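1. what's the 3D shape of this:
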Amino acid sequence: MSVPDKMLVCPYNKAHFIFRQRMPAHLIKCGKKYKGEVLMMCPFNAMHLFTKKSKEDHYKECEEYVLSLQKQSMQSYYQ
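-> Predicted coordinates for the structure are as follows:
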C-alpha cells in the first residue's frame, strides 16, 4: 500500500498513517504506549526514530544527515 506524500508511517506502529504536521504530537502519544524495542531519535530530524542496530542504515538514508554533511563541507570550503 502506497502512502501519500503528506502522510508518514509511525515508527512505533506501522499501521498508523499520520499527516506530516501531526507526527510530532502523535510520536509523543504513541511512544507512551509503545512496548517494543527501544527506539533512538535522529539528531537531525526528531520525527525519525530507529533501533540502535539500524543506526548506520538510517544515516545512509536520512536526507537531513546528508544535508548537514554538505553544509559542513561548504562551511569548511569557505573558511
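2. only C-alpha atoms for contact and neighbour calcs from this point on.
-> Noted.
3. sticking with K60, tell me its helix or strand.
-> helix 55-61 (DSSP states H and E).
4. for S68, which non-adjacent residue is spatially closest?
-> In this structure, S68 finds its nearest non-sequential neighbour in F44, 8.0 Å apart by Cα to Cα, 6 or more residues apart in numbering.
5. ok, the one you found touching E64?
-> Yes - applying Cα atoms under 8 Å, one finds F44 in contact with E64, separated by 5.7 Å.
6. starting at the chain centroid, how far to the strand or helix carrying C30?
-> Using DSSP H and E, C30 maps to helix 23-33. How far helix 23-33 lies from its chain's middle: 13 Å, per Cα atoms, centre = their mean, to the nearest Å.
7. before we go on, could you also do this sequence so I can check it against the first one:
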Amino acid sequence: MTGELVQCPFDPSHAVKRIRFPIHITKCRQNHPHVDLVPCPYNAMHWIPQRQLADHMGNCPDNFELAANES
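-> So this is what the prediction gives:
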C-alpha cells in the first residue's frame, strides 16, 4: 500500500509515506550528517548503523542468496 507510513531512521519524529521515503531520506540524511547510518544493499528501506551492517546483511529478510540457501 503506497499510503503506508514509515519512520525515518535519521529522525524518529518523522513519519513519511512509503512512496515518498526515497525523497525524504535524501534530504533528511543531508540534515543529519552526524548520524552514522548506511543503506542495506538488499533493501533501500533499511538504514543500519555502520557497525551493525555485516550482522544485518547476514539476517536481512531481503537477502535472496540467504533465502535460496535455506531452501
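8. follow-up on the earlier one: can you name the residues that contact the residue nearest to S68 of structure 1?
-> Shown in contact with F44 of structure 1 (Cα atoms under 8 Å, 6 or more residues apart in numbering): 64-65, 68.
9. top of those residues by number of neighbours, please.
-> Counting neighbours by other Cα atoms under 10 Å, Y65 leads those with 17 neighbours.
10. buried set for whichever strand or helix holds that residue?
-> Assessed by DSSP H and E, Y65 of structure 1 sits inside helix 63-78. For helix 63-78 of structure 1, the neighbour count (16 or more other Cα atoms under 10 Å) marks Y65 as buried.
11. list the helices and strands it packs on?
-> Contacts defined by 3 or more Cα pairs under 8 Å, 6 or more residues apart in numbering; DSSP states H and E place helix 63-78 of structure 1 against helix 55-61.
12. and for the helix it packs on, what are the contacting residues?
-> The contact list for helix 55-61 of structure 1, computed with Cα under 8 Å, 6+ apart, reads 50, 65-66.
13. could you find the closest non-adjacent residue to the one residue sitting closest to the centre of structure 2?
-> For structure 2, H46 is the residue whose C-alpha lies nearest the centre (Cα atoms, centre = their mean; 1.7 Å). Closest residue in space to H46 of structure 2, ignoring its immediate chain neighbours: C40 at 5.4 Å, by Cα to Cα, 6+ apart.
14. having no further points to raise, I will conclude here.
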